[in-house]
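Trainee: With the sequence up front, the predicted model follows.
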Amino acid sequence: MKFSIERAALLKAISQAQSVVERRNTIPILANVLIEAEGGNVSFRATDLDIEVVDKTIAQVERAGATTVSAVLLHEIVRKLPDGALIKLTDDGAAGRLTVEAGRSNFSLATLPREDFPVMASSEYTSNFTAKASVLRRLFDKSKFAISTEETRYYLNGVYMHISESEGGKVLRCVATDGHRLARIDAEMPEGAADMPGVIVPRKTVNEMRKLLDVDDAEIAVSVSETKIRFATPEITLTSKVIDGTFPDYTRVIPTGNTRKLEVDAAEFAKAVDRVATVSSERSRAVKLSLDEDRLILSVNAPDSGAADEELVVAYGDERLEIGFNAKYLLEIASQVDRENAVFMFNSSADPTLMREGNDTSAIYVVMPMRV
């Protein structure tokens, strides 16, 4: 195998690959990236046995072939080479070495046989559709903060992507929850997605897939089966196993009878929460919201470090209410608001609170209160 490739193209491809491989694993081949050169293209394939990413890029291929080399090591070398460099990669096959040349720099890296590299079994996808990158990015970006990190409740360690009914008809919906807060985000259902099985997309897959979604107008081909999900652009294909479990009935925890309405500037609210939470020794300490007519007082009382309060002018016309929340949860939810105003709907100091952006119900958040 022998080919030449521009540094920028190689760095982009190898960056995606090296982020998938597990740094600590007992199977040496899983630390490697499979490089396959043929025609005018070179593909870089990496896997951790749960996720597989293939990045195809244009290169000047002199001799077709394939080999595997440490993904992290190759990434570090390419990252440190000068911008604009033309990099030549040569694998002679016999010596088990890959030569990397760029200008006066020369590296010889150990390889492992391509035959040892595990390729993820292809799946029969029952649903295939395309969606704009901007749509998928919104669905996952606004929900992923609520993914649980508790391994015992493994079925909450991802985003539940499914088709659901809403007031305006069927929607493509993403839901994540950790039991303390919940995010439910809707988008118009893409053509061909009506029969999509509901799947739980793992946290790592969500983070890796996010890298495909930077170009707003890019069309992402999505394929779903009961066990796998695939996101593809013309250059990159990301295939992942889905979490084998049943996502709980999240509709039961979304309050429908909350009538006390608070409207507040989302950015001002987030900054105020952040400021008063500074005196809290633990991030989990509650921030108290004291609501009166058109007035909100945020306060923290930490006996070991101090106290703080801040007053905000808000739109609130219901009876007086005091309610406490985890400062971190409030900040994360407030930071999801793209519009100017955040609307909080309360029932009592012990009941879940609903939050949305203005009158938009396509993105709603639920947060459980804390005792203060």
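Mentor: Nice, I can see it.

Trainee: Please make it C-alpha for all contacts and neighbour counts, starting now.
Mentor: OK.

Trainee: where's A46 relative to E293, distance?
Mentor: Using Cα to Cα, to the nearest Å, A46 is found at 57 Å from E293.

Trainee: Look at those two and report which has more neighbours.
Mentor: More crowded of A46 and E293, by other Cα atoms under 10 Å: A46, with 31 against 15.

Trainee: Could you measure from I147 over to Y160?
Mentor: As judged by Cα to Cα, I147 and Y160 stand 10 Å apart.

Trainee: ok, the two, which is more surrounded?
Mentor: Comparing I147 with Y160 by other Cα under 10 Å, the one with more neighbours is Y160, at 26 against 23.

Trainee: Can I take it that the more buried one is in a strand?
Mentor: Yes. Using DSSP: H, G, I helix; E, B strand; the rest coil, the assignment for Y160 is a strand.

Trainee: Now do the same contact list for it.
Mentor: Neighbour list for Y160: R173, C174, V175, A176, G198, V199, I200, V201, F247 [criterion: Cα atoms under 8 Å, 6 or more residues apart in numbering].

Trainee: Excluding residues flanking it in the chain, which one is nearest it?
Mentor: I200 (4.3 Å; Cα to Cα, 6 or more residues apart in numbering).

Trainee: Return the distance of the one you found relative to G324.
Mentor: Distance of I200 to G324, given as Cα to Cα: 31 Å.

Trainee: and the two? which has more neighbours close in?
Mentor: Neighbours per residue (other Cα under 10 Å) separate I200 from G324, with I200 holding more: 27 against 22.

Trainee: Please look at G306 and T278 and confirm they touch.
Mentor: No. Look at G306 against T278 with Cα atoms under 8 Å: they stay out of range, at 9.6 Å.

Trainee: Between the two, tell me which one has more neighbours.
Mentor: More neighbours surround T278 than the other of G306 and T278, with 16 against 12 (other Cα under 10 Å).

Trainee: Please name the residues that touch the more buried one.
Mentor: Per Cα under 8 Å, 6+ apart, neighbours of T278: none.

Trainee: For my notes, confirm it occurs in a helix.
Mentor: Yes. Judged by three-state DSSP, T278 forms part of a helix.

Trainee: who's in contact with the helix or strand hosting V42?
Mentor: Assigned by DSSP states H and E, V42 belongs to strand 41-47. For strand 41-47, contacts defined as Cα under 8 Å, 6+ apart pick out 13-14, 17-18, 20-21, 30, 32-37, 52-61, 118-119.

Trainee: and what of stretch 77-94?
Mentor: Residues external to stretch 77-94 that are found in contact with it (Cα under 8 Å, 6+ apart): 1-8, 10-11, 67, 97-103.

Trainee: put this beside the first:
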Amino acid sequence: MKLSIERATLLRAVSQAQSVVERRNTIPILANVLIEAEGDTVSFRATDLDIEVVDRAPAQVERAGATTVSAVTLHEIVRKLPDGALVSLTEDGAAGRLTVQAGRSTFQLATLPREDFPVMTATEYNANFSCAAPVLRRLFDKSKFAISTEETRYYLNGVYFHVSEGENGPVLRAVATDGHRLARIDAPLPEGAQEMPGVIVPRKTVGELRKLLDDDEAQIAVSVSETKIRFATPEITLTSKVIDGTFPDYTRVIPMGNTRLMEVDASDFAKAVDRVATVSSERSRAVKMQLDEDRLVLSVNAPDAGNAEEELAVAYGDEKLEIGFNAKYLLEIASQVDRENAVFLFSSPAEPTLMREGSDTSAIYVVMPMRV
């Protein structure tokens, strides 16, 4: 194998591949990226056995071939090469080496045979559809903060991606919860997605997917089966196993009878919560909200550190209410709001609170209160 490729193109391709590779590997080949050159294209494939990413890039291929080399080492070398450099990759199969050359720099890296590299088995997908990158980005960005990090509840360690019934018909929905807060985000159902099985997309996959969604013009080809999900652009294909478990019935925890409505400027609210939480003890980070007519008082009382209080003007016309929340949860939910105003719907100090963005119900959040 022998090829030449621009440094910027190579860096982008190798970056995506090396981020999938686990830093600690008991299987040496999993630390490597599989480089395959043919025609006028080179592809870089990496896997951790649960996720596989293939990144294709244009290159001048003098001699077709394939080999595997340390993903992290190759990425570090390319990252440190000067901008605009033309990089040549030459494999010497007999010596088990890949030579990386750019200008006056030459590196020789150990290789492992391509035959040892595990390639994810092909799957028949139940549903294939196309979705605009901004739509997928909104679904996953707004829900991922609520993914559980508790390994024992593995079925909550991802985003539940499925078709559901919205207010005006079927929708594509992303839901995440850790038992303390919940995010439910809806988008119009793309053509071809009707037969999609509901799947739990793992946390790591959600993070890797985000790198495909930066281009607002991009259309992402999505394929879903009971065991795998695939996202593809012309350059990158990301295939992942889904979490083998049943997502709980989240509809039961979304309150329907919350009638005490408070409307507040989302940015002002987030900043005020952040300020008063400065004195709270890290363990509980409890913030008390005291609501009266058109007035909200946020307060924190930390016996060891002191206390803090801040008043905000809000739209509220119901009876007085005192309720406490974990400051971190409030901040994370408030930071999801793209519109100017956040609407909170309360029931009682012990019942879950609902939040949405203005009158938009396509993104709703539920947060459990704390005793304060």
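Mentor: Arrived safely, thanks for sending. These numbers come from a predicted model, not from an experiment.

Trainee: What TM-score do the two superposed chains give?
Mentor: Overlay of the two chains. TM-score (TM-score structural alignment, normalised by the length of the first structure): 1.00; 372 aligned residues with a Cα RMSD of 0.5 Å.

Trainee: mean distance, the strand holding V42 of the first structure to its aligned residues in the second structure?
Mentor: For strand 41-47 of the first structure, the mean distance to aligned residues of the second structure following superposition is 0.1 Å (mean Cα distance after the TM-score superposition for the first structure).

Trainee: what angle do the following helix or strand past that strand and strand 41-47 make?
Mentor: For strand 41-47 of the first structure, the following helix or strand on the C-terminal side (DSSP H and E) is strand 51-58. Strand 51-58 of the first structure runs at 170 degrees relative to strand 41-47, counting by axes from the mean of the first three to the mean of the last three Cα atoms, to 10 degrees.

Trainee: After superposing, tell me the mean distance of whichever helix or strand comes after strand 51-58 of the first structure to the second structure.
Mentor: Once the chain leaves strand 51-58 of the first structure, the next helix or strand it forms, by DSSP H and E, is strand 60-63. In the superposition against the second structure, strand 60-63 of the first structure averages 0.4 Å from its aligned positions (mean Cα distance after the TM-score superposition for the first structure).

Trainee: So which residues make contact with strand 60-63 of the first structure?
Mentor: Contacts to strand 60-63 of the first structure, defined as Cα under 8 Å, 6+ apart, come from residues M1, K2, F3, S4, I5, A37, E38, G39, G40, N41, V42.

Trainee: Please name the residues that touch the residue nearest to M1 of the second structure when sequence neighbours are not counted.
Mentor: Nearest residue to M1 of the second structure, sequence neighbours excluded (Cα to Cα, 6+ apart): G65, at 4.3 Å. For G65 of the second structure, the contact set (Cα under 8 Å, 6+ apart) comprises M1, K2, E36, A37, E38.

Trainee: what does E235 of the first structure give?
Mentor: Counted by Cα under 8 Å, 6+ apart, E235 of the first structure has contacts D55, K56, T57.

Trainee: from the chain's centre, how far out does the strand holding V42 of the first structure sit?
Mentor: 22 Å (Cα atoms, centre = their mean, to the nearest Å).

Trainee: what angle do the longest helix seen in the second structure and strand 41-47 make?
Mentor: Counting residues, the longest helix found in the second structure (DSSP state H) is helix 7-20. Relative orientation of helix 7-20 of the second structure and strand 41-47, computed by the same axes, to 10 degrees: 20 degrees.

Trainee: Who are the contact partners of D318 of the first structure?
Mentor: Shown in contact with D318 of the first structure (Cα under 8 Å, 6+ apart): R260, K261, D292, E293.

Trainee: and it, what helix or strand is that in?
Mentor: Per DSSP H and E, there is no helix or strand for D318 of the first structure.

Trainee: and if you look at Q194 of the second structure?
Mentor: Using DSSP H and E, Q194 of the second structure sits in no helix or strand.

Trainee: Count the residues that sit near it.
Mentor: Residues within reach of Q194 of the second structure, counting by other Cα under 10 Å, total 18.

Trainee: same deal with R24 of the second structure?
Mentor: 9.

Trainee: That one looks like it's in a helix, true?
Mentor: No. Per three-state DSSP, R24 of the second structure lies outside any helix segment and is coil.

Trainee: so how far is P352 of the first structure from the equivalent of F325 of the second structure over in the first structure?
Mentor: For F325 of the second structure, the aligned position in the first structure is F325, judged by TM-score structural alignment. Separation of F325 of the first structure from P352 of the first structure (Cα to Cα) stands at 10 Å.

Trainee: Could you tell me which residues touch both of the two?
Mentor: Taking Cα under 8 Å, 6+ apart as the criterion, F325 of the first structure and P352 both touch V367, M368, P369.

Trainee: quick one, what contacts the first one?
Mentor: Counting by Cα under 8 Å, 6+ apart, V367 of the first structure makes contact with H180, R181, L182, F325, Y329, L330, P352, T353, L354.

Trainee: in a helix, that's where the fifth one is, yeah?
Mentor: Yes. Secondary structure assignment places Y329 of the first structure in a helix (three-state DSSP).

Trainee: For G179 of the second structure, the count of nearby residues, please.
Mentor: G179 of the second structure: 15 neighbours (other Cα under 10 Å).

Trainee: element containing it, please.
Mentor: In the assignment (DSSP H and E), G179 of the second structure maps to no helix and no strand.

Trainee: For it, which residues are in contact?
Mentor: Contacts of G179 of the second structure were listed using Cα under 8 Å, 6+ apart, and they are S148.

Trainee: could you check the distance from it over to I147 of the second structure?
Mentor: 9 Å.

Trainee: Quick check: neighbours shared by those two?
Mentor: Common neighbours of G179 of the second structure and I147, counting by Cα under 8 Å, 6+ apart, are absent.

Trainee: Tell me where the stretch 251-372 of the second structure has helices.
Mentor: Under the criterion DSSP state H, counting those that start in this stretch, the stretch 251-372 of the second structure contains helices at 266-276, 327-334.
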